[in-house]
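Asks: Could you look at this predicted model? Sequence included:
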Amino acid sequence: MSKLRVGLLFGGRSGEHEVSISSARAIALALSAEENANKYEILPFYIQKDGRWLAGDVPQQVLTSGKVPQLPENETPSANSLLSTTKNNLTRWQFPSQVGEVDVWFPILHGPNGEDGTIQGLLSLMQVPFVGSGVLGSALGMDKIAMKMAFAQAGLAQVKYVTLTRAQIWSNPCIFPKLCDEIEATLGYPCFVKPANLGSSVGIAKVRSRQELETALDNAASYDRRIIVEAGVIAREVECAVLGNDQPQASVVGEISFESDFYDYETKYTEGLADLLIPAQLPDSVTRQIQDMALQAFAAVDAAGLARVDFFYVEATGEILINEINTFPGFTATSMYPQMWAKSGITFAELVDRLIQLALERHSTPLG
């Protein structure tokens, strides 16, 4: 029986390019593990930061070294690269020929252009199975405003929030102070200012004063045309992993603790700045409620395959507030998502295998 050819797609144009490489290396190792080596053949595809797709030697070198390759800008394209042609000052890309050899895609791309529905739309047009949510689930999971609307429709408790647009912040200086007045009256301080469509805490700021609020809103507007401001809350930060399609399962619950002001990009990806406790020390009833809410959130955005759902547990009142869903979380051996499944009895190699099988299952379902 021939091996299934897995198109491992990584890199990308987002600020999480390096994180994607780390995740891809871990997945490649899992696909090469004894239990998977006879089932799968890896076809690596690396997307450079300028958007060019590469196949063949370069992606394999990136997987081996874990480093972003230094390729000359005027490099002559080869048969293994995403060829470019220029017409009317527009660059047009052609995919590497190996794209047509892929049986199932594993798009381990984080952030914009990776987990926001764009690459999922492309892969859907290819009519080849791929791991993870489709266009709708990915788009809802990426856009914090649309996500919160879906959660509200599902009856999931959340922190208070206010939504804004770049036009409101930048277009009329007379309106801006009124917007800040509304935020202060509705949410108070501290509060968090976030671009609606960036992952891994990029562009997020915790603010405690009018001056900090104005600066943070201006900064967030430079990242995205849609901005959300959320009320701060004194709570434990807990997470739950979900695996499956129409009948998903929830993992044990994990907890994150850290000394920094909030769980920002540096804290997430710098070793030693955050502690992960799996399973979290919670009452059984709270754990069950978090798991149930994670499954509800998964269904609310029409997610598939995998997701990590983040919550605030307000210990003083017993409230559980959903924070967000991540439809393609970090996937290194030390990332929260695979660790929660490891503590639930599913090894990393088995987890990767299950995700591929779920992709095949979903693709075989009509209108899947």
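Replies: Looks like it came in fine.
Asks: When you work out contacts or count neighbours from here on, use the C-alpha atoms and nothing else.
Replies: OK.
Asks: What are the boundaries of the strands in the stretch 151-300 of the chain?
Replies: Using DSSP state E, counting those that start in this stretch, the strands of the stretch 151-300 of the chain run over 161-165, 191-195, 205-207, 226-231, 236-244, 249-258, 274-277.
Asks: can you list the residues that contact the second one?
Replies: With contact meaning Cα atoms under 8 Å, 6 or more residues apart in numbering, strand 191-195 is reached by 201, 203-208, 213, 216-217, 220-221, 223-232.
Asks: now those: which count as buried?
Replies: Among the contacts of strand 191-195, those buried by neighbour count (16 or more other Cα atoms under 10 Å) are 201, 203-207, 213, 216-217, 220-221, 223-232.
Asks: The spatially closest residue to Ala231 that is not a sequence neighbour: neighbour count?
Replies: For Ala231, ignoring the flanking residues on the chain, the nearest one in space by Cα to Cα, 6 or more residues apart in numbering is Cys191 at 4.5 Å. Taking other Cα atoms under 10 Å as the neighbour definition, Cys191 ends up with a count of 22.
Asks: Cys191 and Gln281, how far apart?
Replies: As defined by Cα to Cα, to the nearest Å, Cys191 lies at a distance of 27 Å from Gln281.
Asks: From Thr287, how far off is the residue nearest to Asp292 when sequence neighbours are not counted?
Replies: Setting aside the residues directly before and after it, Asp292 is nearest to Ala250 in space (Cα to Cα, 6+ apart), at 7.8 Å. Distance check for Ala250 against Thr287: by Cα to Cα, it reads 10 Å.
Asks: another structure for you, compare them:
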Amino acid sequence: MNNKLTVAVIFGGQSSEHSVSCVSGVTVMKALDPEKYDMILIGITEDGRWIRTDSIEDVENGEWKNGSVQALISPDAGDHGIIFVENGKIEKKKVDVIFPVLHGMYGEDGTIQGLCELAKIPYVGCGVLASSVSMDKWYTKIVVDDLDICQAKYVPISHMDMHDPEACAARVESELGYPVFVKPSKAGSSVGVNKASNREELKEALQIALQHDIHILVEEAIVGREIECAVLGGYEPVASDVGEVLSAEDFYTFDAKYNNQESRTDLHPAFPEGKMEEVREDAVKIFKALDGFGCARVDFFMEKDTHRIVFNEINTMPGFTSISMYPMLWQEKGLENSALVDRMIETAFERYVR
């Protein structure tokens, strides 16, 4: 009798973080104990095709994109959950749990979570509400405003506002001054994020951000240390200790994260007394306020000189690459990747326990 769970690992996706998701997916696949799990691997190409592959190696080398078996999560699959189509032949496959290792839009934003809900398949990570609100930095700010937790001052700008970029720039200058950071509201991995120190840089940064989203967030620049905390669990989430990002560049850009070997992480940073516990408590408070469930990485700044803790953003499906802080923080607490993914899968079933 086979008592193993069938886990569908979904990776790739249509966001600007497609390549990062593929790497994260491989890490999760290799962490899944074959004595406990049967794996189904489903990749989503950048143009939105869902393809089944049977090989981790093909995910690593990119050959999975040439696969011929189409995949679909569908309520029409009944108790099975996933439909595969090849040369007109339809196969329904029972899946116990879905592990959506997707970063950014069309995966971390509540869309695939909604599909899982419709198909009534347990899934790893935050639900529809937490995923969608947390993906949008603008609306995350609105929630956190009510928590008595410090965050950077900000000016929200929509694509309609950008019909008059001079007025947008004047508003930012009036409310924030310089320097500022300009971010697409729903992009991840620092994609489309730029620092501006004058009006011309600001207008250019706004146009770049607009290429990634119709909503833009302009924030005051916080001078200080970039720190991150991992949260894990269902109805009683717990926080890891706190790690520090040591960026090789002026701020933690996509290239600084994934391409610059000089960027580092410190898993044992020295903090003033009480500050680590403050970050841990704030991380859980924010996670709960956003209706988080399963996992998230919560990012903060520790302001220079004042040591004030300032919330930055939350990621509801944090990276699982070799340089990603989330798994490293849990390894420091004794949870190796295999035990970590076990725990994450357990939370998928806890969601339905009332």
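Replies: Nice, I can see it. Here the structure is a predicted model, which is why all the values come from computation and not from measurement.
Asks: And the TM-score between them?
Replies: Remark: TM-score between the superposed chains equals 0.91 [TM-score structural alignment, normalised by the length of structure 2]; 339 aligned residues with a Cα RMSD of 1.8 Å.
Asks: Give the aligned equivalent of the residue nearest to Ala231 of structure 1 in structure 2.
Replies: Alignment note: Cys191 of structure 1 maps to Val180 in structure 2; criterion TM-score structural alignment.
Asks: and if you look at Glu350 of structure 1?
Replies: Applying TM-score structural alignment, one finds that Glu350 of structure 1 aligns to Ala339 in structure 2.
Asks: residues contacting Ser132 of structure 2?
Replies: Ser132 of structure 2 makes contact with Glu108, Asp109, Gly110, Thr111, according to Cα under 8 Å, 6+ apart.
Asks: Mind doing that once more with 6 Å?
Replies: Taking Cα atoms under 6 Å, 6 or more residues apart in numbering as the criterion, Ser132 of structure 2 is in contact with Asp109, Gly110.
Asks: Helix or strand for the aligned residue in structure 1 for it, just tell me which one.
Replies: Under the alignment (TM-score structural alignment), Ser132 of structure 2 pairs with Ala139 of structure 1. Using DSSP states H and E, Ala139 of structure 1 maps to helix 135-142.
Asks: Report the mean deviation for that helix after fitting onto structure 2.
Replies: For helix 135-142 of structure 1, the mean distance to aligned residues of structure 2 following superposition is 0.5 Å (mean Cα distance after the TM-score superposition for structure 1).
Asks: Nearest residue to Ser222 of structure 1 in space, please, no chain neighbours.
Replies: Arg166 (8.0 Å).
Asks: Ok, Ile108 of structure 1 next?
Replies: Nearest one to Ile108 of structure 1, counting by Cα to Cα, 6+ apart, is Phe10 at 5.3 Å.
Asks: what's the neighbour count on the closest residue in space to Ala274 of structure 1 that isn't next to it in sequence?
Replies: Beyond its immediate neighbours in the sequence, the residue positioned closest to Ala274 of structure 1 (Cα to Cα, 6+ apart) is Phe258, lying 4.6 Å away. Neighbours of Phe258 of structure 1 under the rule other Cα under 10 Å: 15.
Asks: which residue lines up with Phe258 of structure 1 in structure 2?
Replies: Going residue by residue (TM-score structural alignment), Phe258 of structure 1 aligns to Ser247.
Asks: Distance of its match relative to Glu236 of structure 2?
Replies: On the measure of Cα to Cα, Ser247 of structure 2 and Glu236 of structure 2 end up 33 Å apart.
Asks: ditto for Ala230 of structure 2
Replies: Distance, Ala230 of structure 2 to Glu236 of structure 2, using Cα to Cα: 14 Å.
Asks: higher neighbour count, those two?
Replies: Neighbour tally, Ala230 of structure 2 and Glu236, criterion other Cα under 10 Å: the higher count belongs to Ala230, 27 against 10.
Asks: you'd agree the more buried one is up against Ser240?
Replies: Yes: distance between Ala230 of structure 2 and Ser240: 5.2 Å, which falls inside the contact criterion (Cα atoms under 6 Å).
Asks: Skipping adjacent residues, who's closest to the equivalent of Leu41 of structure 2 over in structure 1 in space?
Replies: Residue correspondence, TM-score structural alignment: Leu41 of structure 2 in this structure matches Pro44 in structure 1. Using Cα to Cα, 6+ apart and skipping residues adjacent in sequence, the residue nearest Pro44 of structure 1 is Leu8, 4.7 Å away.
Asks: and the one you found, what helix or strand is that in?
Replies: Assigned by DSSP H and E, Leu8 of structure 1 belongs to strand 4-11.
Asks: what sits against Ser344 of structure 1?
Replies: Ser251, Val252.
Asks: wait, I meant Phe254 of structure 2
Replies: The contact partners of Phe254 of structure 2, taken as Cα under 6 Å, 6+ apart, are Ser189, Ser190.
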